[in-house]
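Asker: please work out how this folds:
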Amino acid sequence: MAQTKPLMAKSSGTEHANAAIQSALRTFDAEGGGISALAAALQGPLGTAFAAAVELIREAKGRVIVTGLGKSGHVARKIAATFASTGTPAFFVHSAEASHGDLGMITADDVIVALSWSGEQPEMLNLITYATRFRIALIAMTADSDSTLSKAATVALTLPKAREACPHNLAPTTSSLMLLALGDALAIALLEGRGFSSVDFSVLHPGGKLGAMLKYARDLMHSGEAVPLKPLGTKMSDALVEMSSKGFGCVAIVDAGGHIVGIVTDGDLRRHMRPDLMTARVDDVMTSNPKTIGRDLLASEALEILNSSKITALIVTDARKPVGIVHLHDLLRAGVA
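Answerer: Next comes the predicted model:
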């Protein structure tokens, strides 16, 4: 008679969850160690090479060609995208495809940034030869200063050795993160060095939520007759009609010169609720010196002011004269919030 196999005790869901969390913490610890080692290396010889790489890219007449293979290739593609989106023209060329015609994309005015942890990928040899033949600047990102790639480079960024998060020390994890971090550092150093502003950023990011956040108050504000306005001395009954008809929950109060001096909001009505409120003057109810913004304030900054001040609308002014109003709902519709 066949023997029955003993039943295996099933691990509880809690044990599985704890094991997964501990695994994640070990991964973060290993990868964090790699970033710490990279930061420490930047304060030594790597820092000198890093500064030289930034200067080489800054002075280039052409574009930055970022290349790599395998996991390094995926990281290289992201670095190229980061360069391009922060004002450094760049694109990705696959190291293997370069040998099959894509070398024609690279000109003598360009700078090549080649990623390879070992620096010995055979697929990169033709690209190295091409760079040497046409005297194209080559920046190597590798962990081996004696590698073929490193020795052929104009500037070699030698990353410190670090253990992969993979328990077998095989799967590119920590190393990929370090390459990505160094690429980001290059992009941001170039961004800051050329004074790349939020205005420049908005030109390159017109779509999606990021594009919405980079719109200006002037793009979202209501103007003209839509702006709720009343002069000093107005009865609260008239101010309330203006608030209700314009639908923003507030009315800006201006002096004889048209300059904003206060604002009456729904909150002011509640705070001053009394039998004679409708016959009172706005002067006695308004909040003086209200928060205002300029036409050229970014929508993301307007949202921050609304949230931090716990209000729902902002009057847009030009030389202290109201020219528009932006409501929280406008930001929501635009996709900012």
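
Asker: alpha carbons only for contacts and neighbour counts from here, please
Answerer: OK.

Asker: wasn't residue 262 part of a strand?
Answerer: Yes: judged by DSSP: H, G, I helix; E, B strand; the rest coil, residue 262 forms part of a strand.

Asker: that one: how many residues sit nearby?
Answerer: 23 (other C-alpha atoms under 10 Å).

Asker: wait, it sits on residue 231?
Answerer: No: using C-alpha atoms under 8 Å as the test, residue 262 is too far from residue 231 to be in contact (9.8 Å).

Asker: ok, longest helix in this structure?
Answerer: Secondary structure of the chain per DSSP state H: the longest helix is helix 13-42.

Asker: where exactly do the strands run in the protein?
Answerer: Remark: strands assigned in the chain by DSSP state E are 64-68, 90-94, 111-115, 137-142, 155-158, 222-223, 229-231, 250-254, 260-265, 287-288, 292-293, 313-318, 321-327.

Asker: could you also give me the structure for this second sequence? I'd like to compare it with the first:
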Amino acid sequence: MSQLQVTAAPNADVAGSRRDLKDLLTHQLLMVLERRTVRVAVVVVMLLASALLALFPSPMGIDYGWVFIFPVAMSAIAAGLGEGLLAAFIAAALCGVYAGVADGFDGIMVLGVVSSRFALYGITAAFLGAFAEAHHSVQLKLHHLATTDPLTRVANVSSFYSHMATLELERNPFALVVIDIDELKKLNDTYGHQIGSAAIQTVARVLSGVERTSDLVARVGGDEFVMVLKKADAAGVQIVVNRVRAKLAEEVVPGTGGVSVTISAGAALYGRDGTSAVELIAVADASMYSDKRSHKAELVRL
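Answerer: Sure thing, here's the model as predicted:
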């Protein structure tokens, strides 16, 4: 029994490695084909190759028209129904041209060839394209659920760390701002957790309102948010934090009879305070807690 376990484990490892390699190659191929220019070039090459193959007589009398299914299928899977049907029409037209060259340009005959081929290729494109679009829609929804905080609709902690990993690879300047809601526990104890959730949503809405398209706002804890500001220096961070505080002062948490939210904030700059997510978070956290203790309107480190 023990010998069987020893010999089976390597086989399982090999199978797992092969599966991982296959998944990696498939993922990389799909990423390449998502680029429209590359995808169109590949489909055109495949259509031309299929057309050239159709020029040569089959040794067994087999119709080479079936090879056009490959570029049609690839186009439909990679780009959806629209491009798949376009590839199907081009393939059918090429079949009609070759039929006309071989047997004389009889209009009815050519039209019949084009119609029958388009029916075959079009059905293939329609089936695979519809499946691909449905799959893509599901993937987008799953990605949204996996990367979005359900209460605030901003990015979640997983999305934040993924974004930080990308920025670490890019090595471009950015600022990390850690923001903590003041006295959220007191708000919960006084008005209830539903009001506390409303306060969290208020902060998320204000943060989203001041972020640029290149920035990221994420909720990373119960009452804690982060902002990742690309190409921001200390002065730029202070401007953003002051703007957030000013807007929060104008907001009233629903159901509190006029209570507004205040925040404590701390920041770290890439390069100056560290180059990894762990280092930057530690510095920004320390700055935020210092700000909370001092109750000043400005960031202590900045």
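
Asker: care to give me the TM-score?
Answerer: TM-score for the superposed chains, counting by TM-score structural alignment, normalised by the length of structure 2: 0.25, backed by 131 aligned residues with a C-alpha RMSD of 6.5 Å.

Asker: tell me how many other residues surround residue 189 of structure 2.
Answerer: 12.

Asker: you'd agree it is in a helix?
Answerer: Yes: Residue 189 of structure 2 sits within a helix when classified using three-state DSSP.

Asker: could you measure from it over to residue 199 of structure 2?
Answerer: 13 Å (C-alpha to C-alpha, to the nearest Å).

Asker: residue 110 of structure 2 too?
Answerer: 69 Å.

Asker: which elements pack onto the longest helix of structure 1?
Answerer: Contacts defined by 3 or more C-alpha pairs under 8 Å, 6 or more residues apart in numbering; DSSP states H and E place helix 13-42 of structure 1 against helix 45-59, helix 174-193.

Asker: got the buried residues for the last one?
Answerer: By neighbour count, with 16 or more other C-alpha atoms under 10 Å as the criterion, the buried positions of helix 174-193 of structure 1 are 174-184, 186-191.

Asker: so which of residue 110 and residue 199 of structure 2 has more stuff around it?
Answerer: Taking other C-alpha under 10 Å, residue 110 of structure 2 and residue 199 do not tie; residue 199 has more neighbours (26 against 21).

Asker: now do the helices in the stretch 101-250 of structure 1.
Answerer: Ranges of helices within the stretch 101-250 of structure 1 are 125-133, 148-152, 174-193, 198-204, 208-213, 217-220, 236-246, based on DSSP state H, counting those that start in this stretch.

Asker: which stretches of structure 2 form helices?
Answerer: With DSSP H as the criterion, structure 2 has helices spanning 2-33, 36-55, 69-79, 81-103, 107-147, 157-170, 184-191, 193-210, 234-250, 277-294.

Asker: out of those helices, which is the most enclosed?
Answerer: Among those, ranked by average contacts under mean count of other C-alpha atoms under 10 Å, first place goes to helix 69-79 (a mean of 24).

Asker: looking at the helices and strands packed on helix 13-42 of structure 1, which is closest to residue 25 of structure 1?
Answerer: Residue 25 of structure 1 lies closest to helix 174-193 among those, at 13.3 Å (C-alpha to C-alpha).

Asker: what is the closest one packed up against?
Answerer: The contact analysis (3+ C-alpha pairs under 8 Å, 6+ apart) places helix 174-193 of structure 1 against helix 13-42, helix 45-59, helix 71-85.

Asker: repeat that with 6 Å
Answerer: If you count contacts as 3 or more C-alpha pairs under 6 Å, 6 or more residues apart in numbering; DSSP states H and E, helix 174-193 of structure 1 packs onto helix 71-85.

Asker: tell me which residues are up against the helix it packs on.
Answerer: The contact list for helix 71-85 of structure 1 (C-alpha atoms under 6 Å, 6 or more residues apart in numbering) reads 66-68, 90-92, 115, 180, 183, 187.

Asker: related to what we said a few turns ago, export the helices and strands packed on helix 13-42 of structure 1 as a markdown table, with columns for distance to residue 127 of structure 1.
Answerer: Shown next, in a markdown table, are those (distance: least, C-alpha to C-alpha, whole Å):
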| stretch | distance to residue 127 of structure 1 |
| --- | --- |
| helix 45-59 | 18 |
| helix 174-193 | 20 |
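
Asker: wait, which of those helices is closest to residue 138 of structure 1?
Answerer: Closest among the helices and strands packed on helix 13-42 of structure 1, once you apply C-alpha to C-alpha, is helix 45-59, at 9.2 Å.
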